[in-house]
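Trainee: need a structure here:
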Amino acid sequence: MDNWDDFRFLVALSKAGTMTAAAKMLGTNTATVSRRIDRLSETLGTPAFVKTADGWKPSEAVREIISIANTFDGELRSAMNTNSQDKTNQLVSLNVGSVPIVTSQVLFPGLRRHGDMLDGVSLTFSDRIFREGLGENDLVIMYGAPESGRVVTRRVGQLTFRLYGWKGGKPTGEWVGLAQEHDEYPPMQMAFDTFKCPPRMRVESFTALYDLMLQTKLPGPLPDTLAAQDSELVTIKTAHEPFRGEFWMMFHESRRGDPAMRKVVDWVTRSFQDVDFDRVQQSRAG
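Mentor: Down below sits the predicted model:
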């Protein structure tokens, strides 16, 4: 592989999973990505990527090359960010991928409370649901412990979920919930066991679920942080204990020394600590 620029196309497609998304990351077009990957495959004498139902996956022939390229890319970003933080006033940009409920209920309030911790850092937030690895993100926050690999992982906090209904609401046996692919998620299982039927309507996220509950006045599962914002919501007694979902963050190990990454990691941790503190205060007030 004589052209070092080819590494960019390998890394981009391995992160994005589609030619279109890789082209967007690289600031080029889909045809160019396809052509460069085909050229790499010809050089290797074997396909560099394999098309699957979940997108393009690296073949065994390039997995180690991509791993080395990712490490180099991370170390280069760390060095550049260190230089930017030390010698210039230029903002360092990082992409944070997170499940929507964490973004809205933990990270956004964290910006209001502790935005000063992100001095010199510009963040781009994106929804991340059911995807593996970092993808195009510098840091990812996910439900449950990530699989091991060349990443740094850390448990950062938890959110508590219960079933909620409305004050004065008449039980109808109906409820609303998340989309079918979330049915195995414990808050949904709690609702299935309690109502003994599928949800009447479904949506993709807890924030959308709250809006749906507000309009239909039907019960459903919600995180305490979101339910606490509406005084008309009340908990529904069930045979289940409240579900406490653990959330983890991960980033590539080559970014350990990145000062911008350290700032974001510290800020995410602090934002989750606020959720824990608020829960204790609410418990004492109750």
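Trainee: going forward, measure contacts between C-alpha atoms and count neighbours the same way
Mentor: OK.
Trainee: Just the helices from the stretch 151-286 of the chain, written as ranges.
Mentor: 186-195, 206-216, 224-227, 259-285 (DSSP state H, counting those that start in this stretch).
Trainee: I'd like the structure of this one too, to check against the first:
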Amino acid sequence: MDYWDDLKFLLAVNDAGTMSGAARALNTNVATVSRRIDRLSQKLEVEVLIKTPDGWIANPEVEGMIASASAFSHELKREQNRMLFSAPDTRVPVRIGAPIAFSTYMFTPYIKDLLDALPNVTVELYHRFFEEGLGDNDIVVVPWPPKRGRLITRKAGTIMVGVYGKKGGSRTGPWIGLQKENERSPQHQMAMNYFREPPTIRMDHFNSVLEGILKTGMPGPLPSFIGRSHDDLVELTPPAQMVQIQFWLCYHQTRRHDPVIDLLVEWVISSIRKSVQKSDT
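Mentor: Here you go, the predicted structure:
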């Protein structure tokens, strides 16, 4: 089978639903993804993807191939990880896809705990938020259960989001918010109820909102695990007006009983729990 390498591009688009999402997952560009999809379609003599208003979906004629390729890919990773425990010199990368604020404030502080439990792995943290499916990740942490893919889903934890401002700075608008894709999110609605006007500046993630608050003195929404970790910020919303956001942890069902995934899942949940508890004290 001379098109196996192209199949990973099809799997990535099928998971993400967009060419751009697949490109981010594979650390490449949209042109490369499109070219490889076209090449695969030519080899199979069928258009492997169909464009819809909601994004790209797989042609029903290749759904069986996608399911088989996806299962094989994850089963291969599972067996590779089993070998890891009997071959101490083997180095195996694990990819975690999560919002960048989680990687910065929840995972990085506890990364040594993971490396102590899995000394033979290398950890790769990738920023993702809106993409569906796993992409090229072993585990993803997302604010809603994915609708695509054969995934095992577990509750990862709950965070609180409120409005924060710089000490001595403004407590009212203008304010800094997230991009328009977030307008239906609980955190945006909470901020709109507080400010009663749209944001003047929009950022792509909470880490950028934090930088904006510190640099401009304008307030904005932040998770409590970020806002309460900075002494130069004040919490402007009363606890009763903050919003709770449930996050979910997902991995492919063929990775069940994968020893690396089992430890990775427990570490992710533990890191989130410790970070939330620390911000509440």
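Trainee: Relative to residue 69 of structure 1, which of the helices of the stretch 151-286 of structure 1 is closest?
Mentor: Nearest to residue 69 of structure 1, of all these, is helix 259-285, at 19.0 Å by CA to CA.
Trainee: got the buried residues for the closest one?
Mentor: The neighbour-count criterion (16 or more other CA atoms under 10 Å) identifies 259-261, 263-265, 267-275, 279 as the buried residues of helix 259-285 of structure 1.
Trainee: I'd like to know which of the helices of the stretch 151-286 of structure 1 is closest to residue 121 of structure 1.
Mentor: helix 259-285 (6.4 Å).
Trainee: Packing partners of that closest one?
Mentor: Packing partners of helix 259-285 of structure 1 (3 or more CA pairs under 8 Å, 6 or more residues apart in numbering; DSSP states H and E): helix 60-87, helix 108-114, strand 151-166.
Trainee: Could you pull out the buried residues of the first one?
Mentor: To tie it back to what came earlier, the one meant is helix 60-87 of structure 1. 62-63, 66, 69-71, 73-75, 77-78, 81-82, 84-85.
Trainee: before we move on, what about the last one?
Mentor: Applying a neighbour-count criterion of 16+ other CA under 10 Å, one finds 151-166 buried in strand 151-166 of structure 1.
Trainee: The nearest residue to residue 207 of structure 1 once chain neighbours are set aside and residue 121 of structure 1, how far apart?
Mentor: With CA to CA, 6 or more residues apart in numbering as the criterion, residue 207 of structure 1 has its nearest non-adjacent residue at 6.6 Å, and that residue is residue 101. Residue 101 of structure 1 is 23 Å from residue 121 of structure 1, where distance means CA to CA, to the nearest Å.
Trainee: Ok, residue 103 of structure 1 next?
Mentor: Taking CA to CA, one finds residue 103 of structure 1 at 17 Å from residue 121 of structure 1.
Trainee: Count the neighbours of the counterpart of residue 91 of structure 2 in structure 1 for me.
Mentor: With TM-score structural alignment defining the correspondence, residue 91 of structure 2 maps onto residue 91 in structure 1. The local packing of residue 91 of structure 1 (other CA atoms under 10 Å) involves 15 other residues.
Trainee: give me every residue that touches residue 91 of structure 1.
Mentor: Listed by CA atoms under 8 Å, 6 or more residues apart in numbering, the contact partners of residue 91 of structure 1 are 84, 120-122.
Trainee: Of those residues, just the buried ones, PyMOL syntax please.
Mentor: To isolate the buried members of these in PyMOL, using 16+ other CA under 10 Å:
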select buried, resi 84+120+121
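Trainee: Filter the contacts of residue 91 of structure 1 down to the ones also in contact in structure 2.
Mentor: Retained contacts for those in structure 2, judged by both residues aligned by TM-score structural alignment, their matches' CA atoms under 8 Å, are 84, 120-122.
Trainee: Now go through these and say which are in strands.
Mentor: 121-122 (DSSP state E).
Trainee: Turn the kept ones among the contacts of residue 91 of structure 1 into JSON lines, including distance to residue 108 of structure 1.
Mentor: Formatted as JSON lines, these follow (distance: CA to CA, whole Å):
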{"residue": "84", "distance to residue 108 of structure 1": "25"}
{"residue": "120", "distance to residue 108 of structure 1": "18"}
{"residue": "121", "distance to residue 108 of structure 1": "15"}
{"residue": "122", "distance to residue 108 of structure 1": "14"}
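Trainee: nearest spatial neighbour of the aligned residue in structure 2 for residue 117 of structure 1, skipping sequence neighbours?
Mentor: Superposed on structure 2 with TM-score structural alignment, residue 117 of structure 1 falls opposite residue 117. Of all residues not flanking residue 117 of structure 2 in the chain, residue 263 sits nearest, at 7.6 Å (CA to CA, 6+ apart).
Trainee: just residue 238 of structure 1 next, same as before
Mentor: residue 194 (6.5 Å).
Trainee: With residue 145 of structure 2 instead?
Mentor: Nearest to residue 145 of structure 2 is residue 248, by CA to CA, 6+ apart, at 6.2 Å.
Trainee: Please pull up the equivalent of that neighbour in structure 1.
Mentor: So residue 248 of structure 2 corresponds to residue 248, using TM-score structural alignment.
Trainee: That match and residue 153 of structure 1, how far apart?
Mentor: Relative to residue 153 of structure 1, and taking CA to CA, residue 248 of structure 1 is found at 7 Å.
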